[in-house]
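Participant: have a look; sequence and predicted model below, questions after that.
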Amino acid sequence: MLAEPVLPDAAFSGPLQSAITYEKIPTHIYADAKAASRAVAHEIAALIRQKQKEKKPCILGLATGSSPKTVYAELIRMHREEGLSFHNVVSFNLDEYFPMEPDSLQSYWRFMREQLFDHVDIPAGNYYVPDGTLRADKVAEFAKHYDQQIAEAGGLDFQLLGIGGNGHIGFNEPGSLINSHTRLMMLDHSTRAAASVDFGGLSRTPRKAITMGIASILGAKRVVLLAWGERKAPVIQGAVEGTVTETNPASYLQTHPNALFVIDTAAASELTRMKAPWLVDSVVWDNPMKKKAVTYLSLTLEKPILKLTDRDYNDNGVSDLLAQYGQAYDINIDVFNQLQHTITGWPGGKPNADDTNRPERALPTHKRVLLFSPHPDDDIISMGGTFQRLVDQGHEVHVGYQTSGNIAVADDEALRFADYVVDFNTRFGIKSPEATRIFQDAATSLRNKKDSEMDTDEVRQVKGLIRMGEAKSTCRFVGIPVEHAHFMNLPFYETGKVEKKPLSEEDIKITMDLIEKIKPHQIYAAGDLADPHGTHKVCLDAVLEAVKRLSHKNFMKDCWVWLYRGAWAEWDIHEIEMAVPMSPDQVTKKRLGIFKHQSQKDGVVYQGTDSREFWQRAEERNRATAGLYNRLGLAEYEAMEAFVRWKG
């Protein structure tokens, strides 16, 4: 069985896997994906070893995607360091795109070999992946045979699953029936949009896939589903706490006698025990929990905080809060004032003002500010209003662009840029052989590039230059000197692929060097962990590790670190420690700043499942934050950007 989950919230008085009436599937919550993956890998290893003792094969159903990668990495480590053998393992993979060549970069055959099979001693004939090279009229026959092979092997002993943003398991999209078996499936638009990151655009993403059916999955003796990141939180909540429905195929696992969800705290954030833990267990009513409960109560009842009554508290499971702190009137005023004190138009601190109840210090009056931007547009998208405010209020603002963002430029945009440079040099007789060669080679490569083919070094240089120019344009627009724009080009990003290298010492050193050079009073970093395997997460890890290593330096004793979120989500209202309001004119100016990133407008390469442009996402998120404050009974603003202070 799985190891004990890590307790992510000290406010809980009992273990997270205790009986919860809201949850219809056993669910283990871990502090992070790495710890969760270790536990799952160890369960799989124990099963393999038990079957070896019984001299039986171990039949595994395996998944692809980002979620199981850390599980496979741990299994490989156990094979190399602890002698875990896979000689008795027979595996059947859930799915494969159709059509798909096995050596394609996006092939699940290739994924499984690179992520597991090539690194362990599983016999070559013991693993099966649906065949994406079949003729369409042969798929039905293949699918029937695939299910027969599983049955003849004795059935799946263990099925590993991920989950899509729409609740799909395997490629069983919403609408799939509980009695469905292996078949060809038309992919949902949201699934294709999410996968388009790997294929370099939606138009290149397959429309079909061969997948095990729901009945095939439910036939396994044990099913474990993995989910990481807050983007999965709503669909996890529906699958675990909602009704069994074909609109969320993962909910079918409620009918399985031995299913388990293994998720991190971000993916668990919409579960009742995380969102309103006082409804399921005793909690420690410290100030953060009090603030969380009161804001939740206010928003749920659609009543401003100052209008909440004792009866509201008693009738909605928060009577213990009254017992500890007294009447609702006093609690309401306390929480209302805490929220009021987060709002400031002076993100760098207000000069000559009492800063006792302000989120930032008044002194020093003029601060050195270092804003870390994972991609070249995250600064203006995520905190453009605050960025502008800091500059306007006279602070020395620097931006550290952590990565080049070169993979997010469309090929036709890069080709247009490369052709322009070549034509310009030719027309005006500019002779720069090496530069001309780079752009000519890039243009040639782009004209001949096949779908799913990696960019050449020359193409990546051109795409990186495009994004660098756009970042400089934003800096000029905001009003900071271009020499305050620092292009860090962290090595972990420069793979030419969506999948990046792990964070390295070189990445951390580059980050430390920039911090030491600026000696900032404020650091802003992207705390957007919607995708724990994504660029934002690695960039944040680099910043926080650098800050920790520099903490002994004198200048760091006067440095505060503020975390902002990305274009998709905002901090929960009870978490916000600084909220910077924006007027209608400031919202418009931020939009114009985002427009400076022309390569990211009117058709982003990695759009994801959200069809809105970045300026639309940012504005709607900022207006929603202001709306929450207003619903809680505070002043009405056009928009707000929110921050949480990291204290180490």
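Facilitator: Great, that's in hand. Numbers count the residues shown, from 1 in each chain.
Participant: contacts, neighbours, all on C-alpha from now
Facilitator: OK.
Participant: the stretch 151-300 of the chain: strands as residue ranges?
Facilitator: Taking DSSP state E, counting those that start in this stretch as the test, the strands found in the stretch 151-300 of the chain are 158-161, 183-186, 208-211, 223-227, 259-264.
Participant: let's bring in a second one:
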Amino acid sequence: MIEKFNQKISPAGKFKNEGYHDDPYLRALITKHEKISTKIYGSSTEGSKAVASEIASIIKIKELEGGKCVLGLAVGSAPSEVYSELIRLHKEDGLSFKNVIVFNVMEYYPIAPEALQSFNRNIREKFFNHVDIPEENINYLDSTIPQERIYEFCHAYEEKIQKVGGIDMQILGIGRTGHIGLNEPGSSGNSLTRIVSLDNITRTEAASDFFGIDNAPRKAITMGVKTILNAKRVRVLAWGEGKAAILKKTIEGNITEEIPASFLQHHENCKMIVDEAAAADLIRVQTPWLIDSVVWDDRLIKKAVLWLCQKVNKPILKLTDRDYNDNGMGDILAERGSAYQTNIRIFNELQHTITGWPGGKPNADDTNRPERKTPAKKRVIIFSPHPDDDVISMGGTMLRLVDQGHEVHVAYQVSGSIAVSDDDVLRYLDFIGDYTTGLTEDDKKIRAEHDKVRKFLANKKPDQIDLPEVRRIKGLIRVGEAKAGCRYAKVKDENVHFLNLPFYESGSVEKHPMGKADVKIVADLIKEVKPHQIFAAGDLSDPHGTHRVCLDAIFQAIDVLKKEEWMKDCWVWLYRGAWHEWEIHNIEMAVPISPDELMRKRNAIFKHQSQKDGAMFLGGDNREFWQRAEDRNRGTAQLYNDLGMAEYEAVEAFVRYEFL
């Protein structure tokens, strides 16, 4: 279901020469800007299965030849589905790994092999423990040896690879900085296995695994760029829109040490395996009309016209025939008429996305409005993955819905407990400790529990999972903040729901797989409220991230309920989070936010005090969440203004998910 929606928001455009997949000349034309062979799949699952199938074929061929299959394996979210499919092939189809030799690509330094964040532990638990690969065939990068012996170890690692005949297939992910393995920007194309210093962006992104950047390692051991390039085949996996920008630079840009992945342009048998969201910035996807003739449907015309406006720095109604002709869009004029006619149509379409009535305007003509006018007072569920995504991502719209008299429910899908620092726990313990007198039996029980928590936190190691009592306190901190935010927005107390989906409650950054219990909890709430509107977080950048899993739970719940009569009156709107906004051509509802409303939204975000002043999981962006939200909302408003619309202070944007 997510993949189906992804196809709606990431239309690649169809070339008139649809046979280009089979015609080498046409394929060369379509992919002429790509310096690394790139295969685009409909989903990460589809791409992962293709890579797993290729690995299985190599293993079988080597087995028939009486040789060993040598694999270089990375870890992380990118290849996890590859390993899951290989395990399935082993258990169901009898694929044996007895003739497989593995070399791991990277490991933090120093780190204990059993640490939660250890790449060695990660790949054992996700892959090796489930297949019949002999332990002696697994080569780990040892991150426990003294630093003075690292050079000797790395040299021996390279010799081991050469001794077994080199790596037959190398599996990699790609970092947002363009690192492969942990070869950071500045790495030489001739680099071999070695110790490296980690880039600050890499450390910031790893901070979530280490419960804060202060605990994130500064060094790692990694295969070098040359080590990787020496592999007979290289397959790089990248999923989600978060990788789109760096993939464009890697695949279509120049070779540079600032983007180590760009060295893969030298490799004769390297393929980038990506999904449609990750491929979104490639020329053949983003602007296919610049390459060859395309089929101009309405959606592609809208995308192209809005792109043209930004390229020539003109509002829609000022585009000329020459602008179209000079930018590969002359076919639109031949098929649809003059620039004036197309401009008017796109202008009207974009203008009709704007509404100050996100719940529909009563007693108004709703023919060209994004939402229905009836019923005038709607039941609304705002699903928020974490306890602050509601106000960060659509706080202005949430305030507007309440102000306009709709029955607004807010459902927090996970506790968000791991995003609360230990210092915040201690601060609350101090308060409760000072508040309780110690005279009653209940006070004594509370103090005993607090003493246990304090002792644990005083001796807690960076890779240690919190005690249940600690997780409970952290969860309650976020519950209190979420209630405060809803109170500020005037959402009724009885309409605030904490779902605590089970998949999240692992105690660590690595979550459980989503299951039927998660879907049932979501479905039960929808069935209870019978909403006319559902708002949900549409962040699709990480196929295994919390937002993505929460969205999938909603989609599956809707799929279970969609035959119910009352569901025919339910519309589903998707908002974006703190990292990305919908591309302008995809936006179907744009809600203007006034300066006063933007300040109210900021105040609602400020109720989440544990996520202010250096929240634990800021990712690669050091701005606080309220700053990101305001910059994003103002940027969307500016874009509408540049295209010739009215000038607003800020705009929140939504895309509709049509499930019927």
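Facilitator: Looks like it came in fine. Remember, it's a predicted structure, so these values are computed and weren't measured experimentally.
Participant: list the TM-score for the superposed pair.
Facilitator: With the length set by TM-score structural alignment, normalised by the length of structure 1, the two chains reach a TM-score of 0.97; 643 aligned residues with a CA RMSD of 1.5 Å.
Participant: ok, back up a step: can you redo the strands of the stretch 151-300 of structure 1 as JSON lines with mean neighbour count and distance to residue 458 of structure 1?
Facilitator: Shown next, in JSON lines, are these (neighbours: other CA atoms under 10 Å; distance: least, CA to CA, whole Å):
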{"stretch": "strand 158-161", "mean neighbour count": "25", "distance to residue 458 of structure 1": "39"}
{"stretch": "strand 183-186", "mean neighbour count": "20", "distance to residue 458 of structure 1": "37"}
{"stretch": "strand 208-211", "mean neighbour count": "24", "distance to residue 458 of structure 1": "33"}
{"stretch": "strand 223-227", "mean neighbour count": "23", "distance to residue 458 of structure 1": "37"}
{"stretch": "strand 259-264", "mean neighbour count": "24", "distance to residue 458 of structure 1": "39"}
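Participant: between those, which one is nearest to residue 432 of structure 1?
Facilitator: Nearest to residue 432 of structure 1 among the strands of the stretch 151-300 of structure 1 is strand 208-211 (47.5 Å), distances taken as CA to CA.
Participant: give the other helices and strands that that closest one contacts.
Facilitator: When contacts are defined as 3 or more CA pairs under 8 Å, 6 or more residues apart in numbering; DSSP states H and E, strand 208-211 of structure 1 packs onto strand 95-98, strand 183-186.
Participant: got those strands as CSV, with distance to residue 235 of structure 1 columns?
Facilitator: Listed next are these as CSV, based on distance: least, CA to CA, whole Å:
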stretch, distance to residue 235 of structure 1
strand 95-98, 21
strand 183-186, 20
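Participant: who's in contact with the aligned residue in structure 2 for residue 475 of structure 1?
Facilitator: Residue 475 of structure 1 maps onto residue 486 in structure 2 when the alignment is built from TM-score structural alignment. Counting by CA atoms under 8 Å, 6 or more residues apart in numbering, residue 486 of structure 2 touches 492, 493, 496, 604.
Participant: residue 267 of structure 1 now?
Facilitator: Per CA under 8 Å, 6+ apart, neighbours of residue 267 of structure 1: 227, 228, 229, 230, 231, 232, 233, 236.
Participant: tell me how far it lies from residue 335 of structure 1.
Facilitator: 27 Å (CA to CA, to the nearest Å).
Participant: on that earlier part again, nearest to residue 328 of structure 1 among the contacts of residue 267 of structure 1?
Facilitator: For those, the nearest to residue 328 of structure 1 is residue 233 (31.3 Å; CA to CA).
Participant: I am finished for the moment; much appreciated.
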